[in-house]
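Q: What would the 3D arrangement of this be:
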Amino acid sequence: MTRVLMLVQHLRPGGIERMTLDLAQALNEQNQSQVHIAALEDSQAQAFGYWPALASYRFPLHFLNKQDGLDWRCIYQLRHLMKDQKIDVLHSHHIGPLLYGRLASLGLSLKHIHTEHDSWHFDSRKARWLTRLALLGRPQLIADADSVSHALQHIDLTPEKVITNGVNCQRFQPKEQRQARHHLRLPRHAFIFGCAGRFVPEKGLDRALNMLAQLPKHAHLAIAGDGPQRKFLQAHCEAINIRDRVHFLGQIEDMPLFYQSLDCFCLPSRKEGLPFAILEAQACGIPVLANNVGAVASLLAPGSHLVDADILKSLVAGATTMMNAAHDPKQLHQFIRRHADFETMCRHYLDCYQGAQT
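A: As a prediction, the model looks like this:
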């Protein structure tokens, strides 16, 4: 059995974090790999405070509580974790885990696989240099979308393969909207746009609020998530007089229920890779209105709508179009099942792990 350690920056609610947890759980249940997850940041108590559902996972979670700056104690701790657990494969996600995993695994007999999920951080010369340095010679590089692969090639890095993010289409599927709205206490007869993610500037939630202010009064916005911009966003709602049309739902564990309550999912992000939210929403039969950033355009089904990322007028026009358009939930679900299926993603990663066992 191949022993795998997935290394992430943190285990706070987010798309990549959910993906690694679901992937680890699925592979452990198949009894073909023994998968652990390690998070660089936060203690266990902090992580469980941010995300209580972590307690329900029945495989090892390790929290390294990395301090600011280059934390050599964290590197030492990670190295001993890999040696103690006799890890065959280190699988890192994003640049921080790539660098720490590379340093901690020097001299160890294991395979290092790295998945790159974003391309926007390559705008930084330092990030480009560090990524190239960390990938010299050893790690197997995987991109989660063609656009990420192309961005890597522009900085002279060529991924060995592209493994598209996958969604569990048994869990995320169309269901009756009325029941979902009743459970979440959302207005029954409104046209509801939805957003989900951390409340940080990159997610562009302020743009979604500005969009809503220019739409008819029966348009509402439901937001799942939390983060440092919460007070700012709530104050902005008051300032532009839409507070009674915006529903801050906090962290939601039953994300299919959230998507099923919507008429349209909105992705107003300033920066993205291939966000899981647009895949999950469409798998639930909900069309997407999205800014043209990252790899978003590659997995929008017919019935969803792409707009210019930098122009509010374009977002408002797209929202108006969505409010007046019909869509086929089954068609949206089948599109994701064909192009971004979770079981297919699991199979590709399992092939990588088993081929790497020493």
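
Q: When you work out contacts or count neighbours from here on, use the C-alpha atoms and nothing else.
A: OK.

Q: From the centre of the chain, point out the most distant residue.
A: The outermost residue of the chain relative to its centre, with distances by Cα atoms, centre = their mean, is residue 107 at 31.9 Å.

Q: Please confirm that that residue is located within a helix.
A: No: assessed with DSSP: H, G, I helix; E, B strand; the rest coil, residue 107 is coil; it does not lie in a helix.

Q: and the gap between it and residue 174?
A: Residue 107 sits 49 Å away from residue 174, going by Cα to Cα, to the nearest Å.

Q: Could you do residue 233 as well?
A: The gap separating residue 233 from residue 174 is 30 Å, by Cα to Cα.

Q: Second input sequence below; structure requested for side-by-side comparison:
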Amino acid sequence: MRILLLTTGLKLGGAERQVADLASQFTALGHNVAVVSLTLAQEIELPPGVTLFRVDLRKAPLQFLFTLRAVRKWVEDWCPDIVHAHMFHANIFARLMRAQRSTGNRIPVVCTAHSLREGGWLRMLAYRLTDRWCALTTHVSAEGRQYMLDVHATTADRIRVMPNGIDTDRFRPDPNARIQTRRALGLGPDSRILLNVGRLVPEKAQQHLIEAFAVLRRDPQVAANTHLLIAGDGPLREALSSHAAALGLSHVVRLLGPCSNVPELMNASDVFVLSSVLEGLPLVVAEALACETAVVATDVSGIRSLLAASGTIVAPANIGELATAMRMALRERQDVASGRAHVVATYGLPHVAMQWIQFYQDLSGAGGRSPGDVSCQGAGHA
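A: The predicted structure is shown next:
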């Protein structure tokens, strides 16, 4: 098949990472893949063989129309069997684009929402008004799907749940990585490490995590040699660092900044902690489970399905409950092997990619076409 992935951008983020992972998986399966990004910035690398087209989308009406026309022309020249858009702006853009083949038939559009709430009533109205211009809407969690139904962004027969996938070969238990990463961090084998990975923004609620860690350290049985690592960047980095210092935790709380060694950090850690108050489907939890790292997570969208086999769930924004759960996770071993098995079976990237291919084939009628076949003029340009 010829698969076009349309994304709002390619900066660091869970949805953007999923676009790159799907592109890699589809390419490995022998399909032709193109990625269109509506912004120029790129922090995530795409696999070799993927065609990339970037534009600088602006909100000014005239510039928006020029960009829409340019992208539609490029898409029709490349001639995909399916257009799969990710995130709000790309979803609406793909629907308005209404690209078609040389035969005059519309190229089917699939739209995936990655956040529990993709915005306020204006965005939901935009979804509702353009719903007829896409073949299918998906959400990464059951809670997110229900929210879109509750606000009438679509109808029950036109939206389904489709989880994101993770590379369980990259995220796997690695005792050697545990030793080496701890050594690089200056932490020994007896250190107890709590880890959080995510953007430093209000919805991730790392301030709550730091406060819960302060409560945890009042317990003398777990206070000694216990450290909190926070990997990620964002506008709250300085505020979080100052908050840790104000609580007297600067020597045991580290803000690591952006990290490319997340699997190694997962393996080096004893417990992964998600402190968020709002999520779509926090795949970072699945990544921790795949590394057989114990998990404590707030009860946000997608968590109950992720932690079906292992882990501890606490109420969001409850500092005391979060501290208690972290203490118990450090003391008692979770069934981490079952957690990994559940993730591999449900969220493994090969499994998720094959489900997408089946959806694409059903929607486009390209099931009988070989990967290199094309069906419209201009497709050979890419």
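
Q: sorry, back to before: of residue 233 and residue 174 of the first structure, which one has the most company?
A: Just comparing residue 233 of the first structure and residue 174: by other Cα atoms under 10 Å the higher neighbour count belongs to residue 174, 21 against 17.

Q: Contacts only, for the alignment partner in the first structure of residue 285 of the second structure.
A: Aligning on TM-score structural alignment places residue 285 of the second structure opposite residue 278 in the first structure. Contact partners of residue 278 of the first structure, counting by Cα atoms under 8 Å, 6 or more residues apart in numbering, are 265, 267, 288, 296, 300.

Q: try residue 258 of the first structure
A: Residue 258 of the first structure makes contacts with 180, 184, 224, 252, as judged by Cα under 8 Å, 6+ apart.

Q: so which of these hold up in the second structure?
A: Under the criterion both residues aligned by TM-score structural alignment, their matches' Cα atoms under 8 Å, the contacts of residue 258 of the first structure that remain in contact after alignment to the second structure are residue 180.

Q: Test my guess that residue 319 of the first structure contacts residue 290.
A: No: Residue 319 of the first structure lies out of contact with residue 290 (Cα atoms under 8 Å); the separation is 9.7 Å.

Q: in the stretch 201-350 of the second structure, which spans are strands?
A: Per DSSP state E, counting those that start in this stretch, the stretch 201-350 of the second structure carries strands over the ranges 226-231, 253-257, 271-274, 294-298, 312-314.

Q: which residues of the first structure does the fourth one align to?
A: Put plainly, it is strand 294-298 of the second structure. Aligned by TM-score structural alignment, strand 294-298 of the second structure falls on residues 287-291 of the first structure.

Q: Can you tell me what residue 220 of the first structure aligns to in the second structure?
A: In the second structure, residue 220 of the first structure lands on residue 227 (TM-score structural alignment).

Q: Contacts only, for its match.
A: 191, 192, 193, 194, 252, 253, 254.

Q: got it, and residue 11 of the second structure?
A: Counting by Cα under 8 Å, 6+ apart, residue 11 of the second structure touches 41, 42, 43, 44.

Q: try it again with 6 Å
A: Residue 11 of the second structure makes contact with 42, 43, according to Cα atoms under 6 Å, 6 or more residues apart in numbering.

Q: separation between it and residue 19 of the second structure?
A: 11 Å.

Q: burial count for the corresponding residue of the second structure for residue 39 of the first structure?
A: Under the alignment (TM-score structural alignment), residue 39 of the first structure pairs with residue 37 of the second structure. Neighbour count for residue 37 of the second structure, taken as other Cα under 10 Å: 25.

Q: Do I have it right that residue 37 of the second structure meets residue 54?
A: Yes: in this structure, residue 37 of the second structure is within contact of residue 54 by Cα atoms under 6 Å, at 4.8 Å.

Q: neighbours of the alignment partner in the first structure of residue 114 of the second structure, just the number please.
A: Under the alignment (TM-score structural alignment), residue 114 of the second structure pairs with residue 117 in the first structure. Residues within reach of residue 117 of the first structure, counting by other Cα under 10 Å, total 25.

Q: cool, residue 272 of the first structure as well?
A: By the measure other Cα under 10 Å, the count of residues near residue 272 of the first structure is 21.

Q: quick one: contacts for it?
A: Residues in contact with residue 272 of the first structure (Cα under 6 Å, 6+ apart) are residue 294.

Q: ok, now with 10 Å
A: 117-121, 202-203, 291-296 (Cα atoms under 10 Å, 6 or more residues apart in numbering).

Q: Among the residues you listed, which one has the most neighbours?
A: Busiest of the contacts of residue 272 of the first structure [other Cα under 10 Å] is residue 291, holding 27 neighbours.

Q: Check the gap between that one and residue 14 of the first structure for me.
A: Distance, residue 291 of the first structure to residue 14 of the first structure, by Cα to Cα: 19 Å.

Q: and if you look at residue 250 of the first structure?
A: 13 Å.

Q: what do those two both touch?
A: Overlap of the contact sets of residue 250 of the first structure and residue 14 (by Cα under 10 Å, 6+ apart) consists of 196, 197, 225.

Q: Would you map the helices across the stretch 1-150 of the second structure?
A: 14-28, 61-78, 88-97, 121-130, 142-150 (DSSP state H, counting those that start in this stretch).

Q: Which one, of these, ends up nearest to residue 214 of the second structure?
A: Closest approach to residue 214 of the second structure among the helices of the stretch 1-150 of the second structure (Cα to Cα): helix 14-28, 28.5 Å.

Q: And the closest one, what does it pack against?
A: Here helix 14-28 of the second structure touches strand 2-7, strand 32-37, strand 82-86, helix 283-290, helix 349-364, going by 3 or more Cα pairs under 10 Å, 6 or more residues apart in numbering; DSSP states H and E.
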